[in-house]
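Peer 1: Sequence isn't available, so here's the structure alone:
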């Protein structure tokens, strides 16, 4: 079973994905970390004349184990990720990593921005997790402050809005809601309520597929 979960930054898709993976005992991949790792590796090279070629080489040789997840979840890494994600060859390199992960025996859960549309278009279940920008900015600000990173809400909100615009305008990314995805707005939901709502959607899809088979 493959569950594809998409949505914008700080919508709750990562937390929901991890909880669903634990519930169904499936391996989980946060595909955004792949792009963030390339972006983080490129943070000092994005002004180079040949930055796209450098980004391609880093994507093709990426070893995610070399990076600290705390570094990859910073706003800086997110902005850089949205830039390198616009390079088709970067996406092509990372796409193969994601597809290989999804095709392992027993299935997997992947979350990102184009899982249901590009990476796993035939996934048994597709969810699209969203929340309004101020709520997402509040969550990310709190998350970073708790790590000791001194950021302000207005700064994070501006970065999230820019990231959203960059993702939606990305010709290589197809950052769109899959036609057969089930929408879940977590704006007014707690973490547990959002997980339960997602679990209900997944169970509903699986029950429907079972009854029609």
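Peer 2: Structure received. Predicted model, so just to flag it, every value in this text is computed and none were measured.
Peer 1: contacts and neighbour counts: CA atoms only from here.
Peer 2: Will do.
Peer 1: Can you show me the helices along this structure?
Peer 2: Counting by DSSP state H, the chain has helices at residues 13-24, 32-41, 51-60, 69-72, 75-84, 88-102, 133-146, 153-168, 191-212.
Peer 1: Show me what the second one is packed against.
Peer 2: Based on contacts counted as 3 or more CA pairs under 8 Å, 6 or more residues apart in numbering; DSSP states H and E, the elements that helix 32-41 packs against are helix 51-60, helix 69-72, helix 75-84.
Peer 1: Presented hereafter is structure B, for comparison with structure A:
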């Protein structure tokens, strides 16, 4: 892990510790009491933990926290999947207010995924065209982990969720809601990273 990425990781750790963990605990408590909103919140937070520690597992240099990253990634993944399976998918359109602007929300998710995908492609494609092959962003790593996982998994999920929401499909309601919880958490972490980088020069 480069020094820049390490600084960003520390900043995200603060967000995780002081925001994500309290929200996770609160969501666990209230969802256990039957709160549907808390279950959506819990799913979004688990998605955040999954992405965070999947990146840590793949990008951080081997250290004494390696097993912790494995445990956090694995438990986040299985908890996230198991929680999603507890939702009654077919009831999703009934649960949500019919006045919800599904086209706007779905369009936002689609737009967001396309913009970020284009951003990452602008890193990957030019070196392929000019023959240099390896982007500068690879630095000392062996590949572009963030860009790869984003374009393979997280951006398609956002795109499909938005598309299905526009079509008012049950799965679209579920995954769009989860994504809309996850994105503010991710943006908070990204903001913290930017601030940390600015403070360290």
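Peer 2: Sure, I can see it. Here the structure is a predicted model, which means the values were calculated and not measured.
Peer 1: TM-score for the pair, please.
Peer 2: Comparison of the two superposed chains (TM-score structural alignment, normalised by the length of structure 2) gives a TM-score of 0.26, and 104 aligned residues with a CA RMSD of 6.3 Å.
Peer 1: still on that earlier bit, to residue 109 of structure 1, which of the helices of structure 1 lies closest?
Peer 2: Taking CA to CA, helix 13-24 is the member of these nearest to residue 109 of structure 1, at 6.3 Å.
Peer 1: what does the closest one rub up against?
Peer 2: 5-7, 27-28, 30, 108-111, 129-130, 191, 194-195, 198-199 (CA atoms under 8 Å, 6 or more residues apart in numbering).
Peer 1: Against which helices or strands is the biggest helix by length in structure 2 packed?
Peer 2: The residue-count maximum for a helix in structure 2 (DSSP H) belongs to helix 170-200. Helices and strands touching helix 170-200 of structure 2, by 3+ CA pairs under 8 Å, 6+ apart, are helix 3-15, helix 36-59, helix 92-95, helix 155-166.
Peer 1: Give me the distance from the first one to the chain's centre.
Peer 2: In this view, helix 3-15 of structure 2 has its centroid 16 Å away from the chain centroid, taken as CA atoms, centre = their mean, to the nearest Å.
Peer 1: And for the longest one?
Peer 2: Distance of helix 36-59 of structure 2 from the chain centroid (CA atoms, centre = their mean) equals 7 Å.
Peer 1: what comes up buried for the helix or strand just after it?
Peer 2: Sequence-wise, the next helix or strand downstream of helix 36-59 of structure 2 (DSSP states H and E) is helix 66-86. Neighbour counts over helix 66-86 of structure 2 (16 or more other CA atoms under 10 Å) mark 69-70, 72-73, 76-77, 79-80, 84 as buried.
Peer 1: List the residues that contact the nearest residue to residue 102 of structure 2 once chain neighbours are set aside.
Peer 2: Nearest residue to residue 102 of structure 2 in three dimensions, chain neighbours excluded: residue 166, at 5.4 Å (CA to CA, 6 or more residues apart in numbering). Contact partners of residue 166 of structure 2, counting by CA under 8 Å, 6+ apart, are 102-103, 106-107, 172.
Peer 1: Narrow those residues to just the buried residues.
Peer 2: Looking at those with 16+ other CA under 10 Å, the buried ones turn out to be 102, 106-107, 172.
Peer 1: Can you pick out the most distant pair from the residues you listed?
Peer 2: Largest pairwise distance in these, by CA to CA, is 12.1 Å, between 107 and 172.
Peer 1: list residues touching both of these two?
Peer 2: In contact with both residue 107 of structure 2 and residue 172: 162-163, 166, using CA under 8 Å, 6+ apart.
Peer 1: hey, which of the helices of structure 1 is tucked in deepest?
Peer 2: Mean neighbour count (mean count of other CA atoms under 10 Å) peaks for helix 32-41 among those, with a mean of 25.
Peer 1: now that helix against helix 51-60, angle please.
Peer 2: 130 degrees (axes from the mean of the first three to the mean of the last three CA atoms, to 10 degrees).
Peer 1: Could you check the angle helix 32-41 of structure 1 makes with helix 88-102?
Peer 2: Using the same axes, to 10 degrees: helix 32-41 of structure 1 against helix 88-102 is 140 degrees.
Peer 1: list the contacts for the closest residue to residue 71 of structure 1 other than its chain neighbours?
Peer 2: Leaving aside its sequence neighbours, residue 71 of structure 1 sits nearest to residue 77 (CA to CA, 6+ apart; 7.4 Å). By CA under 8 Å, 6+ apart, the contact set of residue 77 of structure 1 is 36-37, 39-40, 43, 71.
Peer 1: let's see 10 Å
Peer 2: By CA atoms under 10 Å, 6 or more residues apart in numbering, the contact list for residue 77 of structure 1 reads 33, 35-43, 71, 83.
Peer 1: Could you give the number of residues near the closest residue to residue 155 of structure 2 other than its chain neighbours?
Peer 2: What sits nearest to residue 155 of structure 2 in space, not counting adjacent residues and going by CA to CA, 6+ apart, is residue 113, at 5.0 Å. If you count neighbours by other CA atoms under 10 Å, residue 113 of structure 2 ends up with 22.
Peer 1: Verify the contact between residue 113 of structure 2 and residue 179 for me.
Peer 2: No - the criterion here is CA atoms under 10 Å, and residue 113 of structure 2 misses it with residue 179 at 11.3 Å.
Peer 1: Tell me how far the residue nearest to residue 102 of structure 2 lies from residue 106 of structure 2.
Peer 2: 5 Å (CA to CA, to the nearest Å).
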